[in-house]
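Student: 3D model of this:
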Amino acid sequence: MLASLERLLRWTTGLLAASALFAIMWLTVVDVTGRRFFSHSVPGGLELTEILMVVVIFGALPLVSWRSEHVVFDSLDAFLGERVKAVQARLVHLICAGTFALLGWLLHTRAQRFAEYGDTTVYLQWSIAPVAWLMAGLLLATALVHLLFVFVEAPAIERGGDAA
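Tutor: All right, here's what the predicted structure looks like:
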């Protein structure tokens, strides 16, 4: 079951983040080429880059959580027993699930306000609400990943190329 969930995350949030990063790369190439050779940049290029960066960052969050690739302070782990570490890990996942769920809810309410007020980007005049709803949904997905790991032990992920 966990393998299926990981595959689902890779093909949804992972592909979303990767596609946005790929789009940023090509947008930058086109923008720089246009500035250099045609003296024109891509109209709204900065806004597009900002939106795509949001997609990269928030799209990667569920996978980062799934693979436990967060920044970790583990100086005391050498002094803790395995049972204490297991309880600590579940407690941390519970706190993270609550925090991400709260942030997702707050962002959802903000997106509602954006939609009600008709807030748009400055240059392209695109609605901001769908981007905020996407961010809220991805935060909720991240919260669900952490909530799952409160009840089920996180899968061991093989890491290649770690420097010692």
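
Student: switch to C-alpha atoms for all contacts and neighbour counts from now on
Tutor: Noted.

Student: buried residues of stretch 14-29, list them for me.
Tutor: Using 16 or more other C-alpha atoms under 10 Å as the burial criterion, the residues of stretch 14-29 that qualify are 14, 16-18, 20-21, 23-24, 27-28.

Student: with secondary structure and distance to E116 added, can I get the residues you listed in JSON lines?
Tutor: Formatted as JSON lines, the buried residues of stretch 14-29 follow (DSSP: H, G, I helix; E, B strand; the rest coil; distance: C-alpha to C-alpha, whole Å):
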{"residue": "G14", "secondary structure": "helix", "distance to E116": "31"}
{"residue": "L16", "secondary structure": "helix", "distance to E116": "27"}
{"residue": "A17", "secondary structure": "helix", "distance to E116": "28"}
{"residue": "A18", "secondary structure": "helix", "distance to E116": "31"}
{"residue": "A20", "secondary structure": "helix", "distance to E116": "27"}
{"residue": "L21", "secondary structure": "helix", "distance to E116": "30"}
{"residue": "A23", "secondary structure": "helix", "distance to E116": "30"}
{"residue": "I24", "secondary structure": "helix", "distance to E116": "29"}
{"residue": "L27", "secondary structure": "helix", "distance to E116": "31"}
{"residue": "T28", "secondary structure": "helix", "distance to E116": "33"}
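
Student: one more, for comparison:
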Amino acid sequence: MKLYIVDVFGAALRRLSYWFALLGGLIMLSLAITTVVSIIGRTFFGQSVEGDYELTEVGLAISVFLFLPECYLRKGHVIVDLFTSGCHPNTIRLLDNTGHLLFTLVSALFVYRMALSGMESKEYWEQTMILELQIWWVYLVGVVSFSVCTLCGLVQLLSRREDDIYE
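Tutor: As a prediction, this is how the structure comes out:
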């Protein structure tokens, strides 16, 4: 029963992570279009999109946060298997579980620290120079994304089975 609940929750997290990644991709696509329009405007008309650098900076930060859960679930992070290629499957399972535990703990720490930074940013009205965009929204997206990452790490830890195949 425990694994069934973990599997259902894991499937929901995978769908959520997928939609986060799609949203991040749409944001990046809109940033690319904005950049092209700004460059064309600057080159041919002497007028660029006002605050294009700020939009790019904030948009890329949000996109990266939104990509993190999907990247983790797809094992898109860097894995150096030079030292583990000849290891016994149980050793690889132990190292893999240790990695999932560390990732979960670090993600939870990021949730905590980003929440504090976001509250401080909102308290001091931190904003961009030209467009005066409030920066705390970026922290909010980071907190939500790292919360999802933390839950994904927990699901990865709890869904480990003895019959998992490690090649």
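
Student: TM between them?
Tutor: Once superposed, the chains reach a TM-score of 0.87 (TM-score structural alignment, normalised by the length of the first structure), with 154 aligned residues with a C-alpha RMSD of 1.7 Å.

Student: now, among the buried residues of stretch 14-29 of the first structure, which is nearest to Q88 of the first structure?
Tutor: For those, the minimum distance to Q88 of the first structure (C-alpha to C-alpha) is 27.8 Å, reached by G14.

Student: nearest spatial neighbour of the corresponding residue of the first structure for A61 of the second structure, skipping sequence neighbours?
Tutor: Alignment note (TM-score structural alignment): A61 of the second structure maps to V54 of the first structure. Among residues not flanking V54 of the first structure along the chain, M135 sits closest, at 7.6 Å (C-alpha to C-alpha, 6 or more residues apart in numbering).

Student: what does that neighbour align to in the second structure?
Tutor: Using TM-score structural alignment, M135 of the first structure pairs with G142 in the second structure.

Student: element containing the spatially most central residue of the second structure, please.
Tutor: For the second structure, the residue sitting closest to the mean C-alpha position, by C-alpha atoms, centre = their mean, is L68 at 2.2 Å. Under the criterion of DSSP states H and E, L68 of the second structure resides in helix 52-73.

Student: can you tell me what sits against that helix?
Tutor: With contact meaning C-alpha atoms under 8 Å, 6 or more residues apart in numbering, helix 52-73 of the second structure is reached by 14, 17-18, 20-21, 23-25, 27-28, 31, 34-35, 38, 77, 128, 130-131, 135, 138, 141-142, 145-146, 148-149, 152.

Student: so who does Q127 of the second structure touch?
Tutor: The neighbours of Q127 of the second structure, taking C-alpha under 8 Å, 6+ apart as the test, are 133-135.

Student: where's it relative to D7 of the second structure, distance?
Tutor: 41 Å (C-alpha to C-alpha, to the nearest Å).

Student: now do R15 of the second structure
Tutor: 12 Å.

Student: between those two, who's got more neighbours?
Tutor: Applying other C-alpha atoms under 10 Å to R15 of the second structure and D7 shows that D7 carries more neighbours, namely 16 against 13.

Student: please name the nearest non-neighbouring residue to the more buried one.
Tutor: S159 (7.1 Å).

Student: number of nearby residues for the counterpart of T128 of the second structure in the first structure?
Tutor: Alignment note (TM-score structural alignment): T128 of the second structure maps to T121 of the first structure. When counting by other C-alpha under 10 Å, one arrives at 13 neighbours for T121 of the first structure.

Student: and if you look at the one 10 residues further on?
Tutor: Applying other C-alpha under 10 Å, we find 16 residues neighbouring V131 of the first structure.

Student: now swap in D77 of the first structure and tell me
Tutor: Residues contacting D77 of the first structure under the criterion other C-alpha under 10 Å number 11.

Student: translate the residue nearest to D7 of the second structure into the numbering of the first structure.
Tutor: Under the alignment by TM-score structural alignment, S159 of the second structure pairs with V152 in the first structure.
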